[in-house]
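*Asks:* After the sequence you'll find the predicted model.
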Amino acid sequence: MTWQLRRAHEPDLAAIMHLETTIFENDAWSAPMMVRDLGDPGCYYLVAFRPDDPSNVEAYAGLLAPQGAAEGDIQTIAVAESARGGGLGRTLMQALINEARKRGSRLIFLEVRADNPGAQRLYERLGFLEVGVRRGYYQPDNVDAIVMRLNIPELESMLTTPAATVPS
């Protein structure tokens, strides 16, 4: 499957929030939190859609990595259930890692629910290592967060996936 990625903006908020509240139910971000990140120059959010249906956002992902900061943080990633299993999550993660590198980050962190082994496997395959646990981080479910870190590889050593394009 080929996916089209583009930078997310405030007009994408309704589509993003639909995915956010559908996928994350109990611990979804609020619309004001999401709008704040979409407008923050230190953040970089992408939306994904099929090339033949650009109005149907099927995934999004966000990065916090201010220009010149040595560290970045994957804020969120969500893929609609109907779009899972085809590499879209990996494609979004690689795009965020590449953006973090462009902004000067050498380390990137994320938290993942301890009860989400599929996401954990994806992050491990991308080179993330577990560095800690935040007990009860996800509320109100009281689920632990596994903290993971990636030493951002040099561009030449990154695996590339020709499954998506991101216009500038």
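*Replies:* Nice, thanks for sending it over.
*Asks:* Every contact and neighbour count from this point should use C-alpha atoms.
*Replies:* Will do.
*Asks:* ok, which stretches of this protein are strands?
*Replies:* Here the chain has its strands, by DSSP state E, at 3-7, 43-49, 59-64, 71-79, 107-113, 129-138, 143-151, 164-165.
*Asks:* What is the burial count for residue 15?
*Replies:* 16 (other C-alpha atoms under 10 Å).
*Asks:* Put this next to the previous one:
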Amino acid sequence: MSTAAEAYAAAAQPGLRPMREADLEAVMAIERRAYPFPWTPGIFRDCLRAGYAMWVLECADGGLAGYGVLSIAADEAHVLNLCTAPGHEGRGLGRRMLQALLKIARGHGAQRVFLEVRPSNRRAIELYQRSGFNEIGRRPRYYPAVGGREDAIVMAMELLPD
């Protein structure tokens, strides 16, 4: 790839920045398109007020390409939500967001990170496995699903110092 093409590709990548309350309408639009059982605006607001690490991927036009929510307590962190906007998948944005959240967790002294994921979300499971997460258990009937409930796969990874 030429230097000009590399510069263009880098400039076209959405930038990471902290989520603001003003982002909630755009975040909810993504959440509703991405999930059949989305979080509510109140959940996002509560996470903002609680001071959770909440980041967005902002495109050059000001639109959002994704977001992530991370809670940190003592030496543990929990990825609560990680979403790439429909139409932006397959460009490494989920990996970028996850790596940013892991860096934040590490910076706050977390030694391990947990998350839950639906067994039906194969793309997310593959991302988490490639990033170093391992399945450590299941939460039966954790998620609402069409026609009933779906288990959650509980995954974790140990954070090593940079």
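*Replies:* In hand now; what should we look at? Computed from a predicted model, the values in this text were never measured in an experiment.
*Asks:* before we move on, back to that, any chance of the strands of structure 1 in CSV with mean neighbour count as columns?
*Replies:* As requested, those are exported to CSV (neighbours: other C-alpha atoms under 10 Å):
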stretch, mean neighbour count
strand 3-7, 21
strand 43-49, 24
strand 59-64, 25
strand 71-79, 21
strand 107-113, 20
strand 129-138, 15
strand 143-151, 19
strand 164-165, 18
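*Asks:* so what's the counterpart of residue 107 of structure 1 in structure 2 closest to, chain neighbours aside?
*Replies:* When structure 2 is aligned by TM-score structural alignment, residue 107 of structure 1 is paired with residue 112. Spatially, and ignoring its direct neighbours in sequence, residue 112 of structure 2 is nearest to residue 158 (4.3 Å; C-alpha to C-alpha, 6 or more residues apart in numbering).
*Asks:* That neighbour: what's it in contact with?
*Replies:* Residues near residue 158 of structure 2 by C-alpha atoms under 8 Å, 6 or more residues apart in numbering: 111-113.
*Asks:* mind checking what residue 19 of structure 2 lines up with in structure 1?
*Replies:* For residue 19 of structure 2, the residue aligned by TM-score structural alignment is residue 8.
*Asks:* where does its match sit relative to residue 72 of structure 1, distance-wise?
*Replies:* 18 Å (C-alpha to C-alpha, to the nearest Å).
*Asks:* Return the residues in contact with the corresponding residue of structure 2 for residue 131 of structure 1.
*Replies:* Using TM-score structural alignment as the criterion, residue 131 of structure 1 maps onto residue 136 of structure 2. Counting by C-alpha under 8 Å, 6+ apart, residue 136 of structure 2 touches 153-156.
*Asks:* before we move on, back to that, measure the match of residue 19 of structure 2 to residue 145 of structure 1 for me?
*Replies:* Taking C-alpha to C-alpha as the measure, residue 8 of structure 1 falls 26 Å from residue 145 of structure 1.
*Asks:* mean shift between the longest helix belonging to structure 2 and structure 1?
*Replies:* The single longest helix within structure 2, with elements called by DSSP state H, is helix 93-107. Mean deviation of helix 93-107 of structure 2 relative to structure 1 after superposition (mean C-alpha distance after the TM-score superposition for structure 1): 0.3 Å.
*Asks:* Name the residues of that helix that are buried.
*Replies:* By 16 or more other C-alpha atoms under 10 Å, the buried positions in helix 93-107 of structure 2 come out as 93-95, 97-98, 101-106.
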